[in-house]
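Participant: Have a look at this prediction, sequence included:
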Amino acid sequence: MKLQFLTPTLHGALDYTAAAALIVLPFLLGLGADSPIALWLSVAGGAGLVLYSLLTDYAFGAARVLSYGVHLVLDLLAAAAFLAAPFLFGFAAFTSYYYFVMAGGVIVVVALSERPTPAIDES
């Protein structure tokens, strides 16, 4: 069984779903109660995801200036930031769990996403 089964098209659909969750969930869960940065980091992460998804060369991209491979790297950088944020900003336990779950979700999606095939130079 192939472990990387999420096509770029499916990955793109998940991107916009995740972005909506990152923007809406902190308000619904009251993440800003212990630290305003806890709320706004998630919102900024969701907005950033929308932005670089629109710039990605895949079915849900608009400008298509970023390769899908670069998009996957940006996803992993976002996951790393979400993993580091609770330690850097001293978030409360619930907020820390939120960021760990979000980071874990990103890592799982990247791990299950198909990898771009490198271009072959036939010169």
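Facilitator: Received the coordinates, thanks. Residues are numbered from 1 along each chain as shown.
Participant: contacts and neighbour counts: CA atoms only from here.
Facilitator: Noted.
Participant: residues contacting Asp57?
Facilitator: Counting by CA atoms under 8 Å, 6 or more residues apart in numbering, Asp57 makes contact with Ala63, Arg64, Val65, Leu66, Ser67, Tyr68.
Participant: What of Ala111?
Facilitator: Neighbouring residues of Ala111 by CA under 8 Å, 6+ apart: Gln4.
Participant: again with the one 4 residues further on
Facilitator: By CA under 8 Å, 6+ apart, Arg115 lies in contact with Gln4, Gly69.
Participant: ok but it is inside a helix, no?
Facilitator: No - if the criterion is DSSP: H, G, I helix; E, B strand; the rest coil, then Arg115 is coil and not within a helix.
Participant: returning to what we had before: which of the contacts of Asp57 count as buried?
Facilitator: By neighbour count, with 16 or more other CA atoms under 10 Å, the contacts of Asp57 hold Arg64, Leu66, Tyr68 as buried.
Participant: hold the first one in mind and look at this next one:
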Amino acid sequence: MNAKPISPKMHGLIDYALVGSLLTLPSILGLKKTVRNTYAAEGLALLIYVALTDHPVAVKPLIPFPVHGKIDPFNVGQFALQSFLKPFRKDKKTLLFNLGFTALAGITVLLTDWNGPTKTSK
């Protein structure tokens, strides 16, 4: 039995939800335009990367799922580090959103079964 409860399919669905949150929540929360633009760019980049990863909900499975698993920690680290940038650090709402997003993404990475079934391994 695998101790990691998040399957590749669930990871892909969570990633799409995270993309959706990056593209919508900063505006709903009324975050500053520079922060909203940063999140929009990150969300679009993440959408392409997620859609092209080999998992059951992929659009075009080009990136092997284990490779996605090696890249994800760098993405999480990048979100953590941006907490120190002035537009994120100086606004409490922005900082809390960024820290929460980083935590959710990090927990998802830690709990994912990187060897589970993908779109091409069925």
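Facilitator: Yep, it's here. Because the structure is a prediction, the values reported are computed rather than measured.
Participant: what's the TM-score here?
Facilitator: The TM-score (TM-score structural alignment, normalised by the length of structure 2) is 0.83; 114 aligned residues with a CA RMSD of 1.8 Å.
Participant: before we move on, the earlier item: just the contacts of Asp57 of structure 1: which are in strands?
Facilitator: Among those, no residue falls in strands (DSSP state E).
Participant: Can you list which of these carry over to structure 2?
Facilitator: Counting by both residues aligned by TM-score structural alignment, their matches' CA atoms under 8 Å, structure 2 reproduces these contacts from the contacts of Asp57 of structure 1: Ala63, Arg64, Val65, Leu66, Ser67, Tyr68.
Participant: May I ask you to confirm that Pro116 of structure 1 is in contact with His71?
Facilitator: No - here Pro116 of structure 1 lies out of contact with His71, judged by CA atoms under 8 Å, at a distance of 10.6 Å.
Participant: These two: who's more crowded?
Facilitator: His71 (19 against 13; other CA atoms under 10 Å).
Participant: Can you list the residue ranges for helices in structure 2?
Facilitator: Taking DSSP state H to define them, one finds helices in structure 2 at 8-28, 33-51, 65-82, 86-89, 92-110.
Participant: Switch these over to a markdown table; also include distance to Met1 of structure 2.
Facilitator: As requested, the helices of structure 2 are arranged in a markdown table below (distance: least, CA to CA, whole Å):
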| stretch | distance to Met1 of structure 2 |
| --- | --- |
| helix 8-28 | 16 |
| helix 33-51 | 27 |
| helix 65-82 | 19 |
| helix 86-89 | 41 |
| helix 92-110 | 17 |
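Participant: So which residue is dead centre in structure 1?
Facilitator: Centroid check for structure 1 by CA atoms, centre = their mean gives Asp75 as the closest residue, at 4.5 Å.
Participant: Quick check: nearest residue in space to the aligned residue in structure 2 for it, chain neighbours excluded?
Facilitator: Counting by TM-score structural alignment, Asp75 of structure 1 corresponds to Asp72 in structure 2. Closest residue to Asp72 of structure 2 apart from its sequence neighbours, by CA to CA, 6 or more residues apart in numbering: Val109 at 6.8 Å.
Participant: you'd agree the one you found is up against Pro73?
Facilitator: Yes - in this structure, Val109 of structure 2 is within contact of Pro73 by CA under 8 Å, at 7.2 Å.
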